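> Predicted structure and sequence below. I'll ask about it afterward.
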Amino acid sequence: MISEGGSFMRGMLIGGGFCLVVTLLGHIKLGHEATTPHEHHHIQAPNKEDVLKLTDAERMELSQSMRVYCIILVRPKDLSLWAAVRTTWSKHCDQADYYSSENVKVFDSISVDSSDTWTMMRKAIQMSYENHKHEYNWFFIAQPSTFAIIENLKFFLLKKNPSEPFYIGHTVKDGELDYVDVAGGIVLSIGSVNRLISVMSEPDKCPETGGIIWKVSGDKQLAMCLKYKGVVAENAEDSEGKNVFNTKSVGTLIKEAMASDPQKVVEGCCSDMAITFSGQSPNHMQVMMYGVYRLRAYGRSFNDAMVFLPPPNSDND
């Protein structure tokens, strides 16, 4: 995927394809479940075996209750990425809308009339809440260079109560502040959005714009606002402690794994339960779609714990 020697490209593509195809298996053990107030900053997916113990009716009800609204923040310079996201993974969201810094005639989008990252994010969340608070219980914020596997996201959130204030992704520490890096995607439960909307009316705690003296990134400002309401950033991991929200591309992760331990590229690269990868080009997204949704090994049968059906207009898997 990265312009390197032919042998490296071949190895990386094979490794990346294998790593990504197995993401749908969901072999994750039970970790700490978040409760209110949140005391744990590392959370894991439900145990597959526990999910299999549920009746078919219970699993169907759970599957249908998972409603993810995708907020994709875009700018006119992102047109090629924007187009790729529209034709690939975003079709697996229950609904995906594009919030643009300005009006763009080429694609349908919702203009927020600002290129400031925090203002864009803030307005997008406010508009989403006003229009969809009764339809969706999870809100996923992503940049156009992010590739997301929505089915894995739904499985990860399966046993988590969206009424509780969840704020999940790839966490980063900056001084005393823990925040979710938007490069890997940000997940907010309806419970956390309820709290966020309430604090947005208090400009001393949650200003409409970033810092006056120095700029604060949108993802950090979001964390600061949520912190006032007792909502803390929680890092999503698998049973081995691997991140499932990735702020790097598959190619970069494979390259790092090869340098670290060439004998364990797949084990060192990515989680089987990976939800996002960042830094993707439009072509890389198409390759990811092939590896995740289209490639099949005939003769192999998988007993997945859950089945999440994509929306009717998802014609690419």
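Received it, and whenever you're ready, just let me know what you need. Numbers count the residues shown, from 1 in each chain.

> use CA for all of it now, contacts and neighbours both
Will do.

> Who are the contact partners of Q126?
Applying Cα atoms under 8 Å, 6 or more residues apart in numbering, we find Q126 in contact with I197.

> repeat that for 10 Å
Counting by Cα atoms under 10 Å, 6 or more residues apart in numbering, Q126 makes contact with 120, 132-133, 193, 196-197, 200.

> of all these, which two lie farthest apart?
Of all pairs drawn from the contacts of Q126, the greatest distance, 18.6 Å, lies between M120 and K133 (Cα to Cα).

> neighbour count winner among these two?
Between M120 and K133, counted using other Cα atoms under 10 Å, the more crowded position is M120 (22 against 17).

> That one belongs to a strand?
No. Assessed by DSSP: H, G, I helix; E, B strand; the rest coil, M120 does not belong to a strand; its assignment is helix.

> Could you list which of the contacts of Q126 belong to helices?
Among the contacts of Q126, DSSP state H puts 120, 132, 193, 196-197 in helices.

> Please pick the buried ones from these.
Those of these that meet the buried threshold are 120, 193, 196-197, by 16 or more other Cα atoms under 10 Å.

> try this one next to it:
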Amino acid sequence: MSAAQLSLFQRKTSISRRQLTFLTGITVACLFTVVSLLQQKRNDLPEPYRSGFADDHQPTVSLTDSVRILCWVMTSPANHDTRAIHVKQTWGSRCNKLLIMSSAEDEKLGTVVLKVTEGRRSLWNKTRESFRYVYENHLNEYDWFLKADDDTYVIVENLRYFLYSYSSEYPIYFGSKFRFPQYVSQGYFSGGAGYVLSREALKRFIEQALDKAENCSVVLETEDLEMGKCMESINVTAGDSRDHLGRKRFLPLEPKFHLTSNPVDDPDFWYNYYSFYEPFYGLKCCSDLAISFHYVQGPQMHVMDFLIYGLHPYGLVYKNPPLPPKKSWDEAKAVAGPYPARSTTVRTTSSSESSTAVDVTEKNENGVSENASEALNFSESATEAEFVSKSSSFADTDGMNLDDFANRIVNDKILMQKIMEKLQSQQNAA
């Protein structure tokens, strides 16, 4: 090869290398752009405790910012280390604001100290004072205000998704609806499953009901029932939170009960007719966008957290539904009535040796027995009937022995009055 040919070949080779470098740069830039776009898609739901949604048809919406939820949890000093701390470490951290309401200071929990006494008879007063504190300190900072117990487990992302349709300026609240038409015609919400108030509902509760005896009793003790009565008296709607298949989002008992119980095994179980809407059991018990469960003990909350947020079945991808459309006030307050409950017999205990039966035969216009509703209306933070029926015997109820449980019944004046009336009725019949 001549010197001229060699020089030409070298020049051609040099040009080819420049072209190759240019093409390589273009390729890397394109790959970087693609990776960045894919990463951006994933980062629509980036942080573990921020929720949002994006698809091809609508812009990204940060539900964490557009549906601001203050959660307050009712606890007591005895439950700080066994229950409340687990709420703070799990689902409570996903609320926009978490308040732990107690009667004692706890720096680790950051409790809000209320000037209230502890005990079952103080639950209603504690609820009132908690909402008063929230109103006075946080009303305009958040849109919705969730009350929960220290054994309630909440999927906060699903709560935000559900509430997205509703304006916080609507006088409405949501939860797991029970019926007691003699006292609250629109139903009331189980305290144990948690219930959530709009900003307007909280304003009305404090400004129109809290310190007005004609609208809101300060004497009676059943927290959830009294809350329902107060809200009805000031025209706050008890909304319908079920999904499009009629499945509940707020569940008043533990997941195991809802998923594994068979109503055929116990057709007289109180939940079958205390529930405002027809309860479902088994795998169809609950909405796949369920919001809350009750009776989830402290360590179990971490199990729930892992199963919901940590465990991913390989090869399966969950596709989020689109955000629901906004509801008008007329749509929001259009609430379905109760399902017809049949006549049955209610067993007030599950002990075969000491079971007391209340015969349910007379039904009111809403399909609920007058006797059954009155005889079983006593509550912890949901209903006392939940507390009794969830155990296989008295002695198995959270370590409570028969004497303790008997003392609790004797100290409940309303319940004792009903028991005495029933005994007197039986004696007269004999």
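Yes, it's here. These numbers come from a predicted model, not from an experiment.

> follow-up on the earlier one: return the member of the ones in helices among the contacts of Q126 of structure 1 nearest to Y179 of structure 1.
Once Cα to Cα is applied, the member of those that ends up nearest Y179 of structure 1 is L196, at 14.4 Å.

> Show me what the closest one aligns to in structure 2.
Residue pairing (TM-score structural alignment): L196 of structure 1 is matched to F205 of structure 2.

> Helix, strand, or coil at L109 of structure 2?
Assigned state for L109 of structure 2: coil (three-state reduction, three-state DSSP).

> my guess is it contacts N79, does it?
No. Judged on Cα atoms under 10 Å, L109 of structure 2 makes no contact with N79 at a distance of 11.2 Å.

> list the residues that contact both of these two?
Common neighbours of L109 of structure 2 and N79 (criterion: Cα under 10 Å, 6+ apart): I85.

> corresponding residues in structure 1 for the helix or strand that contains I26 of structure 2?
Element membership for I26 of structure 2 (DSSP states H and E) is helix 3-42. In the comparison with structure 1, helix 3-42 of structure 2 aligns to no range at all (TM-score structural alignment).

> Distance from the chain centre to that helix, please.
57 Å (Cα atoms, centre = their mean, to the nearest Å).

> what about H134 of structure 1, neighbour count?
By other Cα under 10 Å, the residues close to H134 of structure 1 number 9.

> Which residue lies closest in space to the counterpart of it in structure 2, excluding its sequence neighbours?
Using TM-score structural alignment as the criterion, H134 of structure 1 maps onto N140 of structure 2. Nearest residue to N140 of structure 2, sequence neighbours excluded (Cα to Cα, 6 or more residues apart in numbering): R199, at 7.9 Å.

> for that neighbour, what are its contacts?
Listed by Cα under 10 Å, 6+ apart, the contact partners of R199 of structure 2 are 135, 139-145, 167-173, 205.

> Kindly report the same for P282 of structure 1.
79-85, 88, 144-145, 147, 288.

> Ends of stretch 114-131 of structure 2, what's the gap?
11 Å (Cα to Cα, to the nearest Å).

> Select only the buried ones of the contacts of R199 of structure 2 in PyMOL?
The PyMOL command for the buried members of those (criterion: 16+ other Cα under 10 Å) is given here:
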select buried, resi 135+139+142+143+144+145+167+168+170+171+172+173+205
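
> Which of the contacts of R199 of structure 2 fall in helices?
Filtering the contacts of R199 of structure 2 for helices - DSSP H - leaves Y135.

> What separation is there between L123 of structure 2 and M227 of structure 2?
For L123 of structure 2 relative to M227 of structure 2 (Cα to Cα), the value is 11 Å.

> matching residues in structure 1 for the helix or strand hosting Y273 of structure 2?
Assessed by DSSP H and E, Y273 of structure 2 sits inside helix 271-274. Using TM-score structural alignment, none of the residues of structure 1 align to helix 271-274 of structure 2.

> chain center to that helix, what's the gap?
In terms of Cα atoms, centre = their mean, the centre of helix 271-274 of structure 2 is set 19 Å apart from its chain centre.

> Stretch 204-223 of structure 2 now?
23 Å.

> Then stretch 127-143 of structure 2?
Put simply, stretch 127-143 of structure 2 sits 18 Å off its chain's centre (Cα atoms, centre = their mean).

> Quick check: F155 of structure 1 touching V307?
Yes. F155 of structure 1 sits in contact with V307 when judged by Cα under 10 Å, with a separation of 9.0 Å.

> These two: which is more packed in?
Neighbours were tallied for F155 of structure 1 and for V307 using other Cα under 10 Å; the higher tally belongs to F155 (26 against 16).

> Is the counterpart of the more buried one in structure 2 in a helix, a strand, or coil?
Taking TM-score structural alignment, F155 of structure 1 has Y161 as its aligned residue in structure 2. With three-state DSSP as the basis, Y161 of structure 2 sits in helix.

> What residues does Y161 of structure 2 make contact with?
51-53, 63-64, 67, 289, 291, 321-324.
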